[in-house]
Structure formats: structure tokens, C-alpha cells
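Novice: this is the structure alone, sequence omitted:
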């Protein structure tokens, strides 16, 4: 019998020897890059939060400590009474009440009108739908200052000037809300609407019972954006609200600064009170906000 000798396969010793170190080096480079990324993000977050920290710390200082050199990052003795004095020296309760009323009403109307119009643009078919949608969205690029005067004249003739309802009428409708909700409605399968129509559900029923429950992230995003925008609005109330009992917190703080321009600690205290409600709303809805923003641009 002839012996069959099997040849051993060629082994690349260089590849065997160089493989593990390369993987090790690659993982080490990846770890270093991740650490550097975290360091950069921490520094960026600290720079963003630094003004807010300084505002809160200054609200607990005396006037002489606010602008001391070098900077005193925390008061030697926290002046908690500043948060009591601000209510005594200003009409803070009225400002907060007016601002909260406008923010809640405007946000509710924006969510309703924006989602209702978005349903029509997303789930119904009619001639000129796409052209009308583009024309409506194009109004976002038109600055309010360009039609502010004729709008003010119109509201004055309607008897809305110097009333809170002027701000409600001014901001109850917006193209951005329609755009945001339509982008989210487009991700919802059309088969759901078709099946509901076959079952005899009306268009309003589809909107109320199917589209809205499935659009909670987008609704939360729009709610948060509109609430913050209305709460921080300054120019609209400045133009339409002249009576002190109608002032929002932004107008009230501006007047307080002009009256107590040396009371730096109290000014910072009022600023903290104006930011606090927005912070609470954002913390409560940030999960839905991020989810809604992330999915609004996706197509189903």
C-alpha cells in the first residue's frame, strides 16, 4: 500500500502573531476616544449650565455679593428671604397667573388646531392638498414684524387690544404645529385609517380614537414647545397688553428691573421663578419630547 502523506496547511505566522495586538490596540483606541468624548460632553454641559447655576446662586446673595471680584460662586450666608421679598415688592402672583393662563390656553389650542389640520393634510385626499400644505408651511419664513402693524389694527377694531384674548388669538394657530403633527401622522400606517373607514368610523372618529392616542410623543413635543414659547414670549404681550393687571412675567420682570435696577439679587430671584415652571414641565415631558422629535421625521 502506498502511504498517503497529508500536507499541513500553510500557516501565516505573521498574521497569527499580529492579530491579537491589533485588536487590543483597536479596542484601546476606541476606549480612549470614548473617554475623550465624555470629557468634551461634560465640559460642554458645564458651560451650558454655568449661567443657570450663577443665576440661582446670585438669587441667594446680597446685592454686594452678586458682582464681587473675584466671583463668589456660592453666598457666604444664603439669603432665602429674597424669595419672600420678591412677592412683597412685585405683583408676581398676577404675572404668574396671567402667564400660566396664556400658556395653557394657547398650548391647548395649538395642539388641537395643529393636529386637526395635520390629519387633513396627512390622511385625506383633496385637490391641491400638497400645494396648500407647502403654502401654509411657507408662512413660517414670514417674520411676524412684517405684518405686526396691520394685525394690531385689526385686533384693535375687534376690541381685542389690551386683553389676554389678543395673545390667545395671536398664537392659537401655527404652521409649525401642523408640520410637526403631519410628519408624525405620516408614520402611522394608512391601513388603520382604511380599516376604520370600512367599519363605518367617521373622519373625526378616526382622528379622535386612532390618530391622537397613537401620537402621544408628538403631542407631548408640541405641548412642551408651545408652552415654553408662550411662557417666554415678550414682544406679543409688550404690544397688546398695556394694563399692569394683564402683564405676563416677562413684562413684569422688565418693569421690576427698571424700578429696582440696583436690586440685583431680587432680579435674579425673579428670573429663577420665571424659569422654574418651564424646568418642571420639561423634566416631566422630556422622554416624550425626545421620542416625538426623533420619530417626527420618519416615514412609515
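Specialist: Okay, I see it. In this text, all values refer to a predicted model and were calculated from it rather than measured experimentally.
Novice: going forward, measure contacts between C-alpha atoms and count neighbours the same way
Specialist: OK.
Novice: find the centremost residue of the protein, please.
Specialist: residue 225 (3.8 Å; C-alpha atoms, centre = their mean).
Novice: for stretch 240-250, the distance to its chain's centre please.
Specialist: Centroid displacement of stretch 240-250 relative to its chain, using C-alpha atoms, centre = their mean, to the nearest Å, is 24 Å.
Novice: what's the span of that stretch, first residue to last?
Specialist: One end of stretch 240-250 sits 13 Å from the other (C-alpha to C-alpha, to the nearest Å).
Novice: and what of stretch 242-251?
Specialist: End-to-end distance (C-alpha to C-alpha), stretch 242-251: 10 Å.
Novice: buried stuff in that stretch?
Specialist: In terms of neighbour count (16 or more other C-alpha atoms under 10 Å), stretch 242-251 has its buried residues at 246-251.
Novice: and stretch 108-128, which residues are buried?
Specialist: Those would be 108-123, for stretch 108-128 by 16+ other C-alpha under 10 Å.
Novice: please name the residues that touch the residue lying closest to residue 299 once chain neighbours are set aside.
Specialist: Spatially, and ignoring its direct neighbours in sequence, residue 299 is nearest to residue 187 (4.9 Å; C-alpha to C-alpha, 6 or more residues apart in numbering). Contacts of residue 187 were listed using C-alpha atoms under 8 Å, 6 or more residues apart in numbering, and they are 296, 298-300.
Novice: please redo it, this time with the cut-off set to 7 Å
Specialist: 298-300 (C-alpha atoms under 7 Å, 6 or more residues apart in numbering).
Novice: would you list these in TSV and tack on secondary structure and neighbour count?
Specialist: Below are these laid out as TSV (DSSP: H, G, I helix; E, B strand; the rest coil; neighbours: other C-alpha atoms under 10 Å):
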residue	secondary structure	neighbour count
298	coil	12
299	coil	12
300	coil	12
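Novice: so which of those residues comes closest to residue 76?
Specialist: Of all those, residue 76 sits closest to residue 298, with 52.0 Å by C-alpha to C-alpha.
Novice: what is the longest helix anywhere in the chain packed up against?
Specialist: Using DSSP state H, we find that the single longest helix of the chain is helix 13-58. Contact here means 3 or more C-alpha pairs under 7 Å, 6 or more residues apart in numbering; DSSP states H and E; on that basis helix 13-58 packs against helix 264-295.
Novice: check it against this one:
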């Protein structure tokens, strides 16, 4: 068998495997859209059908008006905005220190920060709630915003790796001109790390936008609900309006998908370089 024929067979097999993988990954989204376009009797039908007999596009409008989802979206955007600001700038500054500044105990402190990634998040839920409750932050957005300004181990690691790819000669030249670390970080380094900054911003956006546990734990005032927490309006005792739930769930996915497709080049570059070790 010739090499070209072997290559063609290999490519065909890979194409089939990747196509099957894509179908498996996309099927839940297709099912979500299908359910969103069905009537309540069709949703309850057994055996279920993939395609609705008559697509009900008005389900999206009806579902959105079932609760103040516009208000919930604004609430979510407020939280997302401050989380992105905190994640990008704080992690960028901290990682700059670990990558470009020599100080005693740097490696030990960096290892300690990385070790926090090994701690399951549910272990800190109760202690964190108790702390925020005692300082009066429950039923405010502060518990959902302030932690972003204290750094994230994974984001610090990514940005540190990216900073290490930047030649030290640039920093030394700036120091010779009288620049300090704040100037070097803000004016010299920040423009060079745009790909990894975009990556961290996307990760922060996705995490804050999709967060259900945090708002569920800290928010009790319905006017302060986030978009994900507002989806509970479709869940009653013994019955769930699945078509409306899926409709709003699909709408809530759109911003994440749009941002990813718009900035996917930055995201891929940031993940590749940010994960590289010099």
C-alpha cells in the first residue's frame, strides 16, 4: 500500500472519529435548542422527539418575560465587570513580581500559591460564608467581587509563564532610563501580554457569568439575583417548565460563545504561551 493511500485512510479515520466527537459534544446544545422550541406537551412526550412538530420561537420571548431577566442580566454584568478587572490587573501585577523581581522566598511563595489549586473549593465554602456573614457582606455583591482582587493561582501561573518569555533586556533598558517597576509593568509589560490577558478575561467572564453556587449562597433578595440564579423561576414543586428553562439557558450561552469566537486567536495564543515553561 502506497504512502499516499495510507495517509488518505488515516485522515478518513481521523475525520470520522472527530466528527463523532463533535456530534457527541454538540448534541446537548442541539437538544437544548430543540426543547426550547417545543410546547409543554411535546416536552413531556415519551418517547421524546428530537425535532419539534411546530417550532415555537415565541417561547424565547415568553420565557424572558416570565421574570425580570433584563435586571438579572444587568446584575450579572456588574459582577462580571469587576471580576474581570480584578482578575486581569491583580494577577498581572502579582505574576510580574514572580517573573521579573528577585526577592527572598520567591520560589517558596510561588509554590505555596500553586498548592492552593489542590484544595477542593467546597472545603472553603462554610468558613468563607461565616467570614462574609460576620462582616455583613451576605446579600450583597461583595462576596462575589472582592475575591477576584486577591488573585487566582492558575491565572498567576499563566501570566508568570508569559512574562518569562519576555527578554529581561527590555526591563533593564527601561531601568537605565529611570523607570520603576510600576512604570515597567504598566507601560512596557502590559501591552506585551495582551493574549494572556484576553485569555484570563475570557475565563473570568465565563466563570462569573455561569456562576450559580456563589449567588445561591450569598444572595437572598430576588432583585439582586443573577441570570443563572433567576433560572430557578421555571422550577416548581414537582414540575419544571423545561421549554422555557432551556430557552433562557440558550440565551445565556450566547454572550460566552460570541466572545470566544471574537477572541479565540488571543485565547489560543494565551493558552499556548501561558502554559509554556521557559
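Specialist: Received the coordinates, thanks. Quick caveat, the model's predicted, so the values are computed rather than measured.
Novice: helices - which of the buried residues of stretch 242-251 of the first structure land there?
Specialist: 249-251.
Novice: what ranges does the stretch 51-200 of the first structure have for its helices?
Specialist: Taking DSSP state H, counting those that start in this stretch to define them, one finds helices in the stretch 51-200 of the first structure at 63-66, 82-89, 92-123, 129-137, 148-157, 164-171, 175-185, 190-198.
Novice: how far off centre is the third one?
Specialist: Relative to the centre of its chain, helix 92-123 of the first structure is centred 14 Å away, using C-alpha atoms, centre = their mean.
Novice: go on, the fifth one?
Specialist: Computed by C-alpha atoms, centre = their mean, the separation of helix 148-157 of the first structure from the middle of its chain amounts to 29 Å.
Novice: so what touches that helix?
Specialist: With C-alpha under 7 Å, 6+ apart, helix 148-157 of the first structure has contacts from 161, 166.
Novice: give the aligned range of that helix in the second structure.
Specialist: Aligned by TM-score structural alignment, helix 148-157 of the first structure corresponds to residues 125-134 of the second structure.
Novice: residue contacts, residue 90 of the first structure?
Specialist: Contacts of residue 90 of the first structure (C-alpha under 7 Å, 6+ apart): none.
Novice: how near is it to residue 168 of the first structure?
Specialist: For residue 90 of the first structure relative to residue 168 of the first structure (C-alpha to C-alpha), the value is 25 Å.
Novice: please apply the same query to residue 25 of the first structure.
Specialist: 61 Å.
Novice: repeat for residue 221 of the first structure
Specialist: For residue 221 of the first structure, the distance to residue 168 of the first structure - C-alpha to C-alpha - is 20 Å.
Novice: quick check: the aligned residue for residue 13 of the second structure in the first structure?
Specialist: Aligned partner of residue 13 of the second structure by TM-score structural alignment: residue 36.
Novice: quick one: neighbours of that match, just the number.
Specialist: By other C-alpha atoms under 10 Å, the residues close to residue 36 of the first structure number 12.
Novice: for residue 136 of the second structure, same thing?
Specialist: Residue 136 of the second structure has 11 neighbouring residues, counting by other C-alpha under 10 Å.
Novice: corresponding residue for residue 41 of the second structure in the first structure?
Specialist: Under TM-score structural alignment, residue 41 of the second structure pairs with residue 64 in the first structure.
Novice: identify the residue of the second structure aligned to residue 231 of the first structure.
Specialist: By TM-score structural alignment, residue 231 of the first structure lines up with residue 209 in the second structure.
Novice: and the contacts of residue 187 of the first structure as JSON lines, adding distance to residue 272 of the first structure?
Specialist: Below are the contacts of residue 187 of the first structure laid out as JSON lines (distance: C-alpha to C-alpha, whole Å):
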{"residue": "298", "distance to residue 272 of the first structure": "37"}
{"residue": "299", "distance to residue 272 of the first structure": "40"}
{"residue": "300", "distance to residue 272 of the first structure": "42"}
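Novice: which of those does the second structure keep?
Specialist: Retained in the second structure: residue 300, out of those (criterion both residues aligned by TM-score structural alignment, their matches' C-alpha atoms under 7 Å).
Novice: now, which of the contacts of residue 187 of the first structure sits nearest residue 98 of the first structure?
Specialist: Lowest distance from residue 98 of the first structure to those (C-alpha to C-alpha) belongs to residue 298, with 37.4 Å.
Novice: which ones are touching the closest one?
Specialist: Residues near residue 298 of the first structure by C-alpha under 7 Å, 6+ apart: residue 187.
Novice: over to residue 201 of the second structure?
Specialist: Per C-alpha under 7 Å, 6+ apart, neighbours of residue 201 of the second structure: 84, 88.
Novice: and residue 135 of the first structure, what pairs with it in the second structure?
Specialist: That one, residue 135 of the first structure, aligns with residue 112 by TM-score structural alignment.
Novice: ok, residue 114 of the first structure next?
Specialist: Match for residue 114 of the first structure (TM-score structural alignment): residue 91.
Novice: residues contacting that match?
Specialist: 151-152, 155-156.
Novice: could you redo the last one with a cut-off of 6 Å?
Specialist: 151, 156 (C-alpha atoms under 6 Å, 6 or more residues apart in numbering).
Novice: from residue 42 of the second structure, how far off is it?
Specialist: 49 Å.
Novice: again, but for residue 69 of the second structure
Specialist: From residue 69 of the second structure to residue 42 of the second structure the distance is 25 Å (C-alpha to C-alpha).
Novice: and residue 207 of the second structure, how far is that from residue 188 of the second structure?
Specialist: For residue 207 of the second structure, the distance to residue 188 of the second structure - C-alpha to C-alpha - is 29 Å.
Novice: ditto for residue 16 of the second structure
Specialist: 47 Å.
Novice: so residue 160 of the second structure touches residue 97, yeah?
Specialist: No - contact between residue 160 of the second structure and residue 97 fails when scored by C-alpha atoms under 6 Å: they sit 8.4 Å apart.
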